[in-house]
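> let me see the structure of the following:
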Amino acid sequence: MKNNFIFSTTDIIKNKMDTNNYKYVVLQNRLKVLLISDEKADKSGCSLCVNVGSFDETEISGLAHFLEHLLFMGTEKYPDENDYMNFLSMHNGSSNAYTCNDSTVYYFDVSNKYFNDALDRFAQFFIGPLFNKDSVDREISAVNSEFLGTVSNDGNRRERFLQLCYKEELEESRFDCGNSDTLRIKNIREKVIDFYNNKYHPDRMACVVYSNKSIEEMEEIIKIFNDVPSEKTSNNTNNTSLTKYPCTRYNEYIQNVKKVNWYNLWSQYNDSDKIFKEDCVNKLLKLKSIEDTKRLDINIKTLHPNINNLLFDVLIEDILKEDKGCIKILKDLNLAYDMSVYIRPIKYYGIFKISVFLTDKGFENPILVVNEIENFLKNYEMLSSDIQKMVDHNEINFMYREKEDVIDMIEEISDNIMRVPIQNILNYEYLNNKPSKELINEVMDSIRKREEWVFFVSSNSFNLKSKDSIYGIEYEK
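You can find the predicted model right below:
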């Protein structure tokens, strides 16, 4: 079996509580597989990530999402469109999938006894899907139902509004869910098949297999993935190195991230690139919400969080400190009663997102809130003592990390296999690499550029003139 792998390694860092056995292999068709053997597993599962998503669509909004739906609708080996889900249902299993900007993730779990048969059915999605004509219209309706479910969700509405603020030539500006208007078009079945054939190649796939079986047994059952057809015309841009990753030191980690990361983050990032429209930055925008809420959202382009997760963890914690953080200042001024901060990775950069839940005074003076946040960030200094506390915190959290839900674990890992060195696939979020002063300054310089911020206030009390044609969002720029 060894000769059937292009590359394999068991050199994967795990914590003290982790009794699992791990092995990473690359099949002959370049499909990547992480095997996880847990003799105490109650159920087995598999998650496969394809590094293809809505950003890969060029003309038809929602095509990647629609493809995700159609793959469940029968295969050449198992043509009954209900066979897969019925099999899982009969054997204490479940399955689902989701489409993101740059990836689509499919996963299932099932009773250990029936794992081999379930995996065979699952693998056929990527070997011989039927794209059944009878399913096309029904699945368009299913996608449209999902879309309609997002229309009344304020979180989705805010993200849609942010899409309207991106420059129109960028993928980030596109409507990504899809609906009846975008998908019920001539030759849609042929178009989704072309998309599948052109994009769904094994060198863009990463799989996690989890079971109570031994590593040797799993090496045998994953042979089915060798049947995923390769194409010479693959547009894959992943320059994954198949050598061993000696990533015990941070500079080596960064160099290897550059090799394996799907978007070659650091070669593409340019701090001077403007991603938002000029009429959307550094001015108060307004959005009508569904819920009775008063909130301010600030969106800031910065570096991708994978460059140093610890740096962003410290920054976010310091902003939210009740004794001396930005939230304390806003509360003391009676401008806000709560606040959340996180960074969202998008392609080769990150969006630093600050959400402020406003008091009546804050709602009446949103620019004052923005000014206070700007002043806090301008005067902020990251202390070495806070960095060390986060290092200690991360070390304890990783080394004594409790076992996760199987589905949550395998889907997260599969989505990251092509983004970080395989040795660090379990600990990349906990790496205790103290950021250099130069890196801290680079991140803070990007975050402090108020002239590039997109900020808007939301309330259901607004009556606004502009209206989005897709979500029906009322807004004002």
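
> rest of the way, CA atoms for contacts and neighbours
Will do.

> right, and the helix or strand after the top helix by length along the chain?
Secondary structure of the chain read by DSSP state H shows that its longest helix is helix 133-151. Per DSSP states H and E, helix 133-151 leads on to helix 154-165 as the next helix or strand towards the C-terminus.

> mind listing what Asp318 touches?
Lys324, Gly325, Cys326 (CA atoms under 8 Å, 6 or more residues apart in numbering).

> tell me which element it is part of?
Here Asp318, judged by DSSP H and E, is contained in helix 309-319.

> wait, Pro79 sits on Ser135?
No: taking contacts as CA atoms under 8 Å, Pro79 lies outside contact range of Ser135: 12.0 Å.

> so which of the two has more stuff around it?
The neighbour count for Pro79 versus Ser135, taken as other CA atoms under 10 Å, is higher for Ser135 (18 against 15).

> closest one of the contacts of Asp318 to Thr99?
Cys326 (34.8 Å; CA to CA).

> tell me who's in contact with the nearest residue to that closest one once chain neighbours are set aside.
Excluding the flanking residues, the one nearest Cys326 by CA to CA, 6 or more residues apart in numbering is Ile319, at 5.0 Å. By CA under 8 Å, 6+ apart, Ile319 lies in contact with Gly325, Cys326, Ile327, Val341.

> against Phe363, how distant is Leu335?
Noted for Leu335: a distance of 8 Å to Phe363, by CA to CA, to the nearest Å.

> would you do the same for the sequence below? I want to compare the two.
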Amino acid sequence: MQKTDIIQSQNDSRQYQAFTLDNGLKVLIISDPETKKAAASLDVFVGSASDPEDRDGLAHFLEHMLFLGTEKYPDADEYQTFIAQHGGSRNAFTAREHTNYFFDIENASLELALDRFSQFFTAPLFNAEFVEREKNAVNSEYLGKIKTENRRYYAGIQQAFNPQSPYAKFSVGSLETLADRDNDPVRNDLLQFYKTHYSANLMTLVVLANEPLPVLKKWVTDKFSAIPNHYAEKKVFTEPLLTEAQMAQQIDIKSLQEKRELSLIFPLPATQSYYLAKPSAYFQSLLGHEGEGSILALLKEKGWADELSASVGFSDNAQESSLHLGINLTHAGLQHTHEIIDIVFQYIRLLQHYDIQEWIFQEQKQMAMLQFRYQEQHDASSTVTMLARNLQYYAPQDVLRGPYIIEQYKPELIKQLLNQLRPDRVLIALNTQNIATDKTEKNYLVDYRITPIKPELIETWSQSPINPALALPTANPFIPDELTLKTTQTDSAHPELIKQNPGLDLWHQLDTSFNVPRSNLYIELQSPIANKTPRNSLLTSLLTGIVNKQLNSYAYPARLAGLNYSIYATERGMGVALSGYDQKQSVLLEQIIDAIKAPEITEKRFHILKARYQQKLTNAQKQQPFQQVLAELKRTLVERRWTNEQKLNALSSLTRQDLTLFAKDFLKQLHVTLLLQGNSTVIEAENIASMLDQQLALQADAPQVPAAGVIHLQEKSLNARRLTIDNHDAALALYFQAADKSPQSQAEAQLLGRIISSAFFADLRTRQQLGYNLGVAALPIKDIPGIIFILQSPVISAPEIEDRYHTFIDTYLQELQAISEQDLESYKAGLITRLLEKDKSLQTRSYRNWLEIDRGNDDFDTKERIAEAVSKIDKNRLIAVYTDWLIENPRQLRSYALGNQFINDDFPDPKLIIDIDAFKREHNKL
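Model (predicted):
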């Protein structure tokens, strides 16, 4: 075995060890005595790009199949039940060149979980019965997302790729691509793919737990050394994303939702091996810049675009890379796409004409160093998943710092890549609703048209004069140079209310326990008019949009320097959140408050925002059915939560003058609540509070706005909301509300949700194959506990879905009655572990505390109260709650959509369909 010294952040106290097993499996083990959760991830360096030519979706199908029984653990539900029983979660995903399997679990159960997990890669059954069933699950996943915009866009743009490129393949799979054929059953292809590619030398494994490294190493060695090494070779993809024949083309894609998205895709040479230099980061940062002199700033000035991003494109492997520029157009911008593209190429030529600026590189290097030096932990599952992929790309000693590090200055390489960004090497994509097309893609039925870019356009884009408004950014004033951790004489376990007057509540905690010079500041500006009506709710959202747009050019450098901010509408008013290095926070905050006090509501800006908000509301009605029925259920149960229809009706008549008047009225009766937590002193907190008090002219008689209440459902009641959704599938969410919001009821709902979930999945998904998007879980609406059953199905109607729920509920009662005390204690212990898991970052802790302040819990101990209540639940109580909530005295709300193929198959009780406004008026609130 080989072992390596790993470079880690000074802020990282975990212990790491990397080594390679005799079978070629690369391993990273992590010992963290503080973690409440263990986790593991195994990454196989093969994905859908390696699907056989006639078996699209095979890698994805194989990912599904591995969960369904092994020689040692033949029960198809064994793995997921064990994980759920012990407070864990599990999942997997298939990408173009990776298939990743991961889970988290309570520490005490890790060894047994690893034993089950390792069997996937040594002795899976590929049971013929489940092969047939799981095809339907893959097909349901495909059909369920057939109208999802990102899937449709990708399927469309693939038609402009080199058809021989692995990135041009249909990757999900369907009943057609996975069908048994004469002398070619799909199970044989599965077995062959598994044997060919699931070789230990193409795998990486990361395990994190509170155990010492020697213990983890022994477990890994004992359980994973049996994975066979077939000495498989990583597939090399020699066919490029775009050949010369695919460059200098435009593809127009017809969207279902209202979209106006313009993309520029450039193929580039491979850059993976230059991760210490990250040459593409130089021009990605400049092209995606949003400050003064940037592409976006000029496009905004012209009223043609309101968002721009620059990122790694569709291909990024050892053979090639690419660059993707995405621009969100306004209605006006849609009429000026050629001029917009011209401006992009003007800026690119500006960069090409300049020498590479070392000071820009040094800024990027400094921020990357700070990001790594002061990184905060992610949760266990995210950590292992990310690192398992990193282990495939970086030298073992760089597995932690690889994504961050920028230390080698290679101006000649940057210049070489930059010179590839030419009009004759671009693929342009325009994704919008009303556009002429002449072909239809076969899997997602996307209409598209491909046309060559005219030579005269290429000439114009190559030679047009550079607009004087375009310029390189100036030095970033927000990069911190004061990174000292502050101290205090008194340590508090949670934030304290250090100032309270009729207009303002100030909470503060100096918290440097994560050893980062950062602070999080949350501010809520409560206004009694903010959410009083659908119209006011819209005006509040538009006001936050205006403020965000107004600040963007000024504040974008702050984001680059690790100081993030957001301004957003809340149910009580407007929220402002700042997070990051504390040194320059007050400077940014003063600019934010100035913008709120004096918003620049120009006619152009107002109409762009109004159109964007209309687009957002309209598109929300075209999301997947399960998403819509769930959102509607939540809206129905909460006071002052307006429907999309209500907002759309109010939006059409709004004018710039309406918003101007509203912005002034919004400021008149503000009550401010704020929390400052992190590397900030009491004096700094008080200074911020005084600034807000003075700048916003807070009034002593300003009322606090109460939180919106939750509708109280009556015992033995059933209410319904029916949505009309243009989709093939039926979808139904059935919600059971608890009688109160006590910690006991919250504990009971969470425990029941965890216990039921695996059996529900195994029955309706694995055995009955009713759909891909389904589940049962505890669903608190605000603090009111409840349990939700949800399913989107391509095979049965909404009434039949509900019948299956009730059949399951009645049948499962016997299983619950038969649960052993040992299994019940395992579920309880696992849930308690999850509840009491320590905050991984200052951001996580501050946000949790902010929610506690919002719910009025000065003790900041909601999780602890629920965990204590979980510990007191016995079997008799659990059965009594299950029977009462779900069978004998249910408080039910049904939210559903019939689906196009079941349009005539509705429930026979139309009187249950509620009018949401009348419903909220008539019912009491909890």
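
> strands of the stretch 401-550 of structure 2, residue ranges please.
427-432, 439-440, 447-452, 496-501, 504-510, 518-526 (DSSP state E, counting those that start in this stretch).

> now those as a markdown table including distance to Ala595 of structure 2?
Shown next, in a markdown table, are the strands of the stretch 401-550 of structure 2 (distance: least, CA to CA, whole Å):
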| stretch | distance to Ala595 of structure 2 |
| --- | --- |
| strand 427-432 | 33 |
| strand 439-440 | 47 |
| strand 447-452 | 42 |
| strand 496-501 | 25 |
| strand 504-510 | 20 |
| strand 518-526 | 14 |
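
> now these as TSV including mean neighbour count and distance to Thr94 of structure 2?
Below are these laid out as TSV (neighbours: other CA atoms under 10 Å; distance: least, CA to CA, whole Å):
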stretch	mean neighbour count	distance to Thr94 of structure 2
strand 427-432	24	25
strand 439-440	15	26
strand 447-452	18	26
strand 496-501	13	46
strand 504-510	23	43
strand 518-526	25	36
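
> Tyr735 of structure 2 contacts Tyr805, doesn't it?
No: look at Tyr735 of structure 2 against Tyr805 with CA under 8 Å: they stay out of range, at 11.1 Å.

> returning to that earlier point: looking at Leu335 and Phe363 of structure 1, which one has more neighbours?
The neighbour comparison of Leu335 of structure 1 against Phe363 (other CA under 10 Å) goes to Leu335, with 24 against 21.

> so what does the more buried one match up with in structure 2?
By TM-score structural alignment, Leu335 of structure 1 lines up with Trp304 in structure 2.

> now the strands: where do they sit in the stretch 701-850 of structure 2?
Here the stretch 701-850 of structure 2 has its strands, by DSSP E, counting those that start in this stretch, at 717-723, 730-737, 774-778, 786-793.

> CSV for these, including distance to Ala577 of structure 2?
Converted to CSV, the strands of the stretch 701-850 of structure 2 look like this (distance: least, CA to CA, whole Å):
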stretch, distance to Ala577 of structure 2
strand 717-723, 34
strand 730-737, 32
strand 774-778, 29
strand 786-793, 30
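
> matching residues in structure 1 for the host helix or strand of Thr883 of structure 2?
Using DSSP H and E, Thr883 of structure 2 sits in helix 875-883. Mapped onto structure 1 using TM-score structural alignment, helix 875-883 of structure 2 spans no residues at all.

> how about Gln28 of structure 1, what's its partner in structure 2?
So Gln28 of structure 1 corresponds to Asp22, using TM-score structural alignment.

> okay, which residue is most central for structure 1?
Centroid-nearest residue in structure 1: Cys100, 6.3 Å away (criterion: CA atoms, centre = their mean).

> Gly53 is in contact with that one, correct?
Yes: applying CA under 8 Å as the test, Cys100 of structure 1 and Gly53 come out as touching, 5.5 Å apart.

> sorry, back to before: show me which positions of the helix holding Asp318 of structure 1 end up buried.
Buried residues in helix 309-319 of structure 1, defined by neighbour count with 16 or more other CA atoms under 10 Å: Asn309, Leu310, Leu311, Phe312, Asp313, Val314, Leu315, Ile316, Asp318, Ile319.

> most widely separated two among those residues?
Once CA to CA is applied, the buried residues of helix 309-319 of structure 1 give Asn309 and Ile319 as the farthest pair, at 15.6 Å.

> for ChimeraX, write the select line for the buried members of the contacts of Asp318 of structure 1.
A single ChimeraX command selects the buried members of these (16+ other CA under 10 Å):
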select :325,326
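
> so who does Val136 of structure 1 touch?
By CA under 8 Å, 6+ apart, the contact list for Val136 of structure 1 reads Leu70, Arg189.

> from Leu67 of structure 1, how far off is it?
Val136 of structure 1 sits at a distance of 10 Å from Leu67 of structure 1 (criterion: CA to CA).

> repeat for Phe376 of structure 1
Counting by CA to CA, the gap from Phe376 of structure 1 to Leu67 of structure 1 is 45 Å.

> of these two, give the one with the bigger neighbour count.
Under the criterion of other CA under 10 Å, the comparison of Phe376 of structure 1 against Leu67 puts Leu67 first, with 23 against 17.

> is it true that the more buried one touches Asp194?
No: taking contacts as CA under 8 Å, Leu67 of structure 1 lies outside contact range of Asp194: 10.5 Å.

> coming back round to it: quick one: contacts for the spatially closest residue to the match of Leu335 of structure 1 that is not a sequence neighbour?
Using CA to CA, 6+ apart and skipping residues adjacent in sequence, the residue nearest Trp304 of structure 2 is Gly333, 3.7 Å away. Gly333 of structure 2 makes contacts with Gly303, Trp304, Ala305, Ile340, as judged by CA under 8 Å, 6+ apart.

> what lines up with Gly333 of structure 2 in structure 1?
By TM-score structural alignment, Gly333 of structure 2 lines up with Gly362.

> what segments of structure 1 are strands?
Under the criterion DSSP state E, structure 1 contains strands at 5-9, 21-27, 32-37, 43-50, 94-99, 104-111, 205-211, 284-288, 295-303, 336-346, 349-358, 454-459, 466-467, 474-476.

> can you list these in a markdown table and add distance to Asp392 of structure 1?
Putting the strands of structure 1 into a markdown table (distance: least, CA to CA, whole Å) gives the following:
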| stretch | distance to Asp392 of structure 1 |
| --- | --- |
| strand 5-9 | 29 |
| strand 21-27 | 26 |
| strand 32-37 | 28 |
| strand 43-50 | 32 |
| strand 94-99 | 35 |
| strand 104-111 | 33 |
| strand 205-211 | 30 |
| strand 284-288 | 40 |
| strand 295-303 | 24 |
| strand 336-346 | 21 |
| strand 349-358 | 24 |
| strand 454-459 | 35 |
| strand 466-467 | 49 |
| strand 474-476 | 45 |
